[in-house]
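Undergrad: Can you look at this prediction? I've put the sequence above it.
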Amino acid sequence: MNLPADPKKNNVLNFKRIVEIPHSHVANAKTVQTPRKMAIALQGGGSYGAYTKGVLTTLFESEMFRSGRVELSSIAGTSAGAMNGALCVSGLNAGGYDLAISQMNKFWKDVGRFSFYKTSAYPNLHPMEEFAGSFLSHSILPTLKSTLKSNIKDWDAIRNGPVKLFTNAVEVMPDKSHRHIVFDPSESNVDTVVASTALQEFGAHSFDGRSFYDGAYARNPCTDDVLKGDVEELLVVTLQRKPKGPIRAKHQDEFQRASGAERGKRMVTAEVHHHIAHIRDAFPHIRVHTIGLDVDPRWDDTSRMNNDSSWLTQLSAMGEADAKEWLAIEEPQYQYRRLEV
């Protein structure tokens, strides 16, 4: 994949290298070193998305990614994962890893402009702040939209670039029923990404005569499209606490049906861990990896709404540490495959 970057710099996403290696019967035989093709799926989780930013920043700064041993084919994101995905894909396609990192850092810095009073239950919000926030909920989606617009300048890079973006949302149909929808790269714009973040308490996000709610009411994340093609590796960044019971290989749609809740009304959370086991069973040829936030049981749902800058920095640092731990284990296993040409 050729991207507009200086091939002499490590920032470039240049995935094929021809090298000279000794050969027992052909002197100076040429081989093509081919990368491992990877897709990434990003869960939603509100402010916990800062953890994902820390994970991706560390991966994109690593020698494993910058050497070209890994080729990113696509990113799927739901809610906060959709925002991180859009920031990454636009940056990767327009300028490489450094631009992707810069855009994520700037976006989350903008998100953390407002600080909350730190109670003894921090990072959980004070009840009065939660109450006051309910009166401001109508302004959250417009604020997210303007923040995304100011940080992503090149949406054509998402629509037409080599790394693909898939985001999902729940569409409100004329009869008030809900249907799950995936926006493919050609449809990507600021509204399709914001649509994926529209929690019911924020209200629907509407554009082009259609209304949408957060994609996590259907799938969190939606992995269908990134598993198509010749993907060899899938990395899922999770933001939900693991279930207490055993993990069962089960598609997240099955949990939604079994819950009895009307489609599009119930958030997918811990079910992702069962869904990951399902992917491993259904796609045995794909190596599935996870890097997940260790959600403290003392954190309640308001901690996902806390956008205090120090809390976001703390979450990002957790993501960086977990990604470094993952790299220490996985990086030695990622070697070029050498094909004679």
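TA: Received the coordinates, thanks. Keep in mind that what you see is a predicted model, and the values were worked out from it rather than measured.
Undergrad: When you work out contacts or count neighbours from here on, use the C-alpha atoms and nothing else.
TA: OK.
Undergrad: Show me what the lengthiest helix in the chain is packed against.
TA: If each helix of the chain is counted by residues according to DSSP state H, the longest one is helix 309-330. When contacts are defined as 3 or more C-alpha pairs under 8 Å, 6 or more residues apart in numbering; DSSP states H and E, helix 309-330 sits against helix 49-61, helix 97-111, strand 287-292.
Undergrad: Use this one as the comparison:
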Amino acid sequence: MSIERMGSESEVRKSLFTLGIELDGEGYHPGAWRRADHDPEQLLAARTLRDRVAAAENAGFTFASFDDSITPPARGVGGRIDAVTRAGFVAAGTSTLGLVPVVAATYAEPFHISSQLASLDYASRGRAGWLAADDPGSARTWGAAPRVGEDEIRRERTDSIEVARRLWDSWEDDAVVRDYAAGRFLNRDRLHHIDFIGETFSVKGPAIVPRPPQGQVVVFGYDTAGSDIDVALVSGATVPETVATVRRARAAGTPRVLVDLAVALDIPGVTAIERLADLDSETVADHAARLRFSGGSADLIALLTELSAHADGVRLHLAVIDEDLPVLARYVLPALLRAGIAHRPVPGSTLRANLRLPRPANRYAKEVIR
């Protein structure tokens, strides 16, 4: 009986398997710019961003994330326009791809964060996400006192996420009336002060942007302890360690758990090992504890199939976006789609729907008595 139940759960997990991709910079390797298809000064060009996002959407990825920091990159050649601006820029030109910018939950004002992300959800017609990360090195830039220790950083991140969720709920879904004949455009009884008082700040509310199309933007995060997130991004140095982190995130009650995976693929005429050796000859990448893969398409398909029995999906970090993304689009994703391991996002659906996450009820809405 237990074996049959585990098999059934595995099949359900595979049917939910989500494919995401990180599109910041030239790739995860600090030397990726040397193998890019364009000159370094084109990194910030509009065409570069549009082409990569279009390639990811056409390949069948469910979402793309955009890393960010207010401080400059520590290693390699890089440059950034802030992540929300990049996501907003490509929103109108995409139709199925979820757009998940990194916005630091520490130091930045949560009122402004929630407004930016709600606006992105409108611009993308319900495909916005938020990777709520920490940026502890940016305290001086914000003119703030540095947070001391992981506990203090976690408290502020938790408060920021809670404030954003309350502000998104501060407008009920029917708050906007738009009765031009009567000259009535807003039902003020459907707006609510959130009156939040946390450990690090307080916010009165309500928001200045109506409730997002998804109700609440999908919140991604790395730390499941004390954070009200929808999607956890986890990893480990090996597959068994990664599976263990997935189980811990599930035990913490996180609705969806995705694996962060660094990928370098064989390309025509050059193996992944040769490519990485060439990149490492100048600057060696810092992988931390992230799960890594280097090899051919068939082996990557096998690894993703294995992970699909445990996790709800993956987010792929490519060694060199311009070299690895075409291989993924031609060989890896088509195989996963044909096998039913993964599914293309449904046109017209929200990011929440494609992640199988319910649209949250508004905490401030009064029950209608009929």
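TA: Received, thanks. Keep in mind it's a predicted model, so treat the numbers as computed, not measured.
Undergrad: Let me see the TM-score of these two.
TA: The TM-score (TM-score structural alignment, normalised by the length of the first structure) is 0.32; 171 aligned residues with a C-alpha RMSD of 6.0 Å.
Undergrad: Report the next helix or strand after the longest strand seen in the second structure in sequence order.
TA: Looking across the second structure with DSSP state E, the single longest strand is strand 256-265. Sequence order places helix 272-280 as the next helix or strand after strand 256-265 of the second structure, per DSSP states H and E.
Undergrad: list the helices and strands the following helix or strand past that following helix packs on?
TA: Moving toward the C-terminus from helix 272-280 of the second structure, the next helix or strand (DSSP H and E) is strand 291-295. Strand 291-295 of the second structure is packed against strand 256-265, helix 272-280, with contacts defined by 3+ C-alpha pairs under 8 Å, 6+ apart.
Undergrad: what inclination does the longest helix of the first structure have with respect to strand 287-292?
TA: Relative orientation of helix 309-330 of the first structure versus strand 287-292 (axes from the mean of the first three to the mean of the last three C-alpha atoms, to 10 degrees): 150 degrees.
Undergrad: Please spell out which residues along helix 309-330 of the first structure are buried.
TA: 309, 311-313, 315-320, 322-324, 326-327 (16 or more other C-alpha atoms under 10 Å).
Undergrad: Any buried residues in the host helix or strand of residue 52 of the second structure, and which?
TA: Using DSSP H and E, the element containing residue 52 of the second structure is helix 46-59. For helix 46-59 of the second structure, burial by neighbour count (16+ other C-alpha under 10 Å) applies to 49, 50, 52, 53, 56, 57, 59.
Undergrad: what separates the fifth one from residue 63 of the second structure, distance-wise?
TA: Summarising the geometry, the distance separating residue 56 of the second structure from residue 63 of the second structure, computed by C-alpha to C-alpha, to the nearest Å, is 8 Å.
Undergrad: same deal with the second one?
TA: Separation of residue 50 of the second structure from residue 63 of the second structure (C-alpha to C-alpha) stands at 14 Å.
Undergrad: related to what we said a few turns ago, switch the buried residues of helix 46-59 of the second structure over to a markdown table; also include distance to residue 333 of the second structure.
TA: Below are the buried residues of helix 46-59 of the second structure laid out as a markdown table (distance: C-alpha to C-alpha, whole Å):
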| residue | distance to residue 333 of the second structure |
| --- | --- |
| 49 | 21 |
| 50 | 20 |
| 52 | 16 |
| 53 | 15 |
| 56 | 10 |
| 57 | 11 |
| 59 | 7 |
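Undergrad: now, which of the residues you listed sits nearest residue 353 of the second structure?
TA: Nearest to residue 353 of the second structure, judged by C-alpha to C-alpha, of the buried residues of helix 46-59 of the second structure is residue 57 at 16.5 Å.
Undergrad: From residue 90 of the second structure, how far off is that closest one?
TA: 11 Å.
Undergrad: And for residue 63 of the second structure?
TA: Separation of residue 63 of the second structure from residue 90 of the second structure (C-alpha to C-alpha): 13 Å.
Undergrad: between these two, who's got more neighbours?
TA: Using other C-alpha atoms under 10 Å as the criterion, residue 63 of the second structure and residue 90 rank with residue 63 on top: 26 against 20.
Undergrad: Report the contact partners of the more buried one.
TA: Neighbour list for residue 63 of the second structure: 19, 20, 21, 97, 98, 99, 100, 351 [criterion: C-alpha atoms under 8 Å, 6 or more residues apart in numbering].
Undergrad: tell me which residues of stretch 90-107 of the first structure are tucked away?
TA: Buried positions in stretch 90-107 of the first structure, judged by neighbour count with 16+ other C-alpha under 10 Å: 90-101, 103-105, 107.
Undergrad: Determine the set of other helices and strands touching the helix or strand in which residue 64 of the first structure is found.
TA: According to DSSP H and E, residue 64 of the first structure maps onto helix 63-66. For helix 63-66 of the first structure, there is no helix or strand it packs on, judged by 3+ C-alpha pairs under 8 Å, 6+ apart.
Undergrad: What residues of it count as buried?
TA: In helix 63-66 of the first structure, counting by 16+ other C-alpha under 10 Å, buried: 64, 65, 66.
Undergrad: Fine, thanks again, bye for now.
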